[in-house]
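>>> my questions concern the predicted model and sequence given below.
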Amino acid sequence: MKSTTRRTLAAVVTGVAAAVGAAAAPAAAVGTVPVPVPLEGAEKALNMELPSLSGEIPLPKPGKPDGPQFVAGRLLPARTVPQLPVTGGLPGAGLRAPVPHVLGTDFDHVGADVPASDLRTLSPGLSVDAPLTRPNPDHLGLPDTKLPQAGILAPVLQTVPGANLGMGPGL
């Protein structure tokens, strides 16, 4: 194969890879998916203004769990089943409804906006220890017995939801 053909082929492959990478990046960067509720057909059928409604559904993203940790004096590591962190959000919603002649002569509106809020969670985990100790040199390298230990790592949920209410002219 000639060097010019190789260069042309390399340029085409590089361009295709860049185009595919650029198309995949916005999809991965989106944190929520908008969900519009179409009411235009009902407005035309009823010949009146209806509220506008929309929503947002968050996309959960799993994180990297903290692995088991060695603890001196224990046969098994701590956090035998580690907690899995998941970040996402609470769903959001938006509503604007017409309210005739409340604040003036035109159609006014009342609106509620509940934005999607961040949500961080940790799944439950498990920490256990065997009923044996580490090998004891005083007993010819045999382990001693002890009471088994088991502990459940509690799940964690953190969020700060918010909402906005308002009235104003126009829809």
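Perfect, thanks for sending it.
>>> from here on, contacts and neighbour counts on C-alpha atoms
Noted.
>>> neighbours of G92, how many?
22 (other CA atoms under 10 Å).
>>> how close does it get to V33?
The gap separating G92 from V33 is 10 Å, by CA to CA, to the nearest Å.
>>> overlap in contacts of the two?
By the contact definition CA atoms under 8 Å, 6 or more residues apart in numbering, G92 and V33 are jointly contacted by 56-57.
>>> residues making contact with the helix or strand containing A42?
In the assignment (DSSP states H and E), A42 maps to helix 40-46. By CA under 8 Å, 6+ apart, the list of residues contacting helix 40-46 from outside reads 49-50.
>>> structure two is appended below for comparative analysis:
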Amino acid sequence: MKPTTRVTLAAVVSGVAAAMGVTATPAAAVPVPVPLSGAEQALGMELPEVAGELPVLTPGAPDGPRYTEDRLLPERALPQLPLHGGLPGADVRQPLPQVGGDGFDHVGLDTPASDVRALAPSLAVDAPLGPPSADSLGLPTTRLPQAGLVSPMVRTIPSADLGVGPGL
């Protein structure tokens, strides 16, 4: 196979993969530690342990125009752009002194980063001319122009876990 054929084939395959919305990596979250040790030493008390996760948004491939039989312009003049990412996560652990002893227990709240799938708003426009009609000798029919906004969409399933346990 010639090198030009290989390059052309690779470009076609990558173009098809991009058009289908294939992504190489899923949405990732970057861990963010919150250092509170300096505040613990300055205040002379134990503070909660806090860690977080910040999501990284990755844009997907936009939906292409959809032509229908009854319209002169495509269904969505401005396509919707999909975004994949996540809600930020957090892990908080607070020391809890035992009532009848010298030890400590803990209260913990864990909210893992959850996936978010969103679609940006889109613009839908229809021209004042319709398709040619046999009743009007092949001339296009006229109608009122239409414009609309396709609403954005957000989909996610957040979760949280609140618990009390022994030890720190």
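That came through fine. Keep in mind the model is a prediction, meaning the values are calculated, not measured.
>>> and the helix holding A42 of structure 1, which stretch of structure 2?
Across structure 2, the stretch matching helix 40-46 of structure 1 (TM-score structural alignment) is residues 37-43.
>>> once aligned to structure 1, how far is the matching stretch on average?
Once fitted to structure 1, stretch 37-43 of structure 2 is off its aligned match by 1.7 Å on average (mean CA distance after the TM-score superposition for structure 1).
>>> strands of structure 2, start to end?
Listed from the start of the chain, structure 2 has strands (DSSP state E) covering 29-34, 49-55, 58-59, 82-87, 89-97, 104-111, 114-119, 122-126, 129-132, 140-142, 146-150, 153-156, 161-166.
>>> translate G103 of structure 2 into the numbering of structure 1.
Structural alignment (TM-score structural alignment) places G103 of structure 2 against D106 in structure 1.
>>> what does I157 of structure 2 give?
The equivalent of I157 of structure 2 in structure 1 is V160 (alignment by TM-score structural alignment).
>>> how much space between its match and G63 of structure 1?
Applying CA to CA, one obtains 20 Å for the distance of V160 of structure 1 from G63 of structure 1.
>>> I'd like to know how many residues surround G73 of structure 1.
The tally of other residues near G73 of structure 1 (other CA under 10 Å) stands at 9.
>>> what sits closest to the residue sitting nearest the centre point of structure 1 if chain neighbours are left out?
With distances taken as CA atoms, centre = their mean, the residue of structure 1 nearest its centroid is G88 (1.7 Å). Using CA to CA, 6 or more residues apart in numbering and skipping residues adjacent in sequence, the residue nearest G88 of structure 1 is P60, 4.1 Å away.
>>> wasn't T4 of structure 1 part of a helix?
Yes: remark: T4 of structure 1 belongs to a helix, assigned using DSSP: H, G, I helix; E, B strand; the rest coil.
>>> that one: neighbour count?
Using other CA under 10 Å, T4 of structure 1 has 9 neighbouring residues.
>>> and the gap between it and A11 of structure 1?
When CA to CA is the yardstick, T4 of structure 1 and A11 of structure 1 sit 10 Å from each other.
>>> do A17 of structure 1 as well
To A11 of structure 1, A17 of structure 1 is 10 Å away according to CA to CA.
>>> check P169 of structure 1 too.
When CA to CA is applied, the distance between P169 of structure 1 and A11 of structure 1 equals 56 Å.
>>> more neighbours, those two?
The residue with the greater number of neighbours, taking P169 of structure 1 and A11 and applying other CA under 10 Å, is P169; the counts read 17 against 12.
>>> so what's that one up against?
The contact partners of P169 of structure 1, taken as CA under 8 Å, 6+ apart, are 103-104, 106-109.
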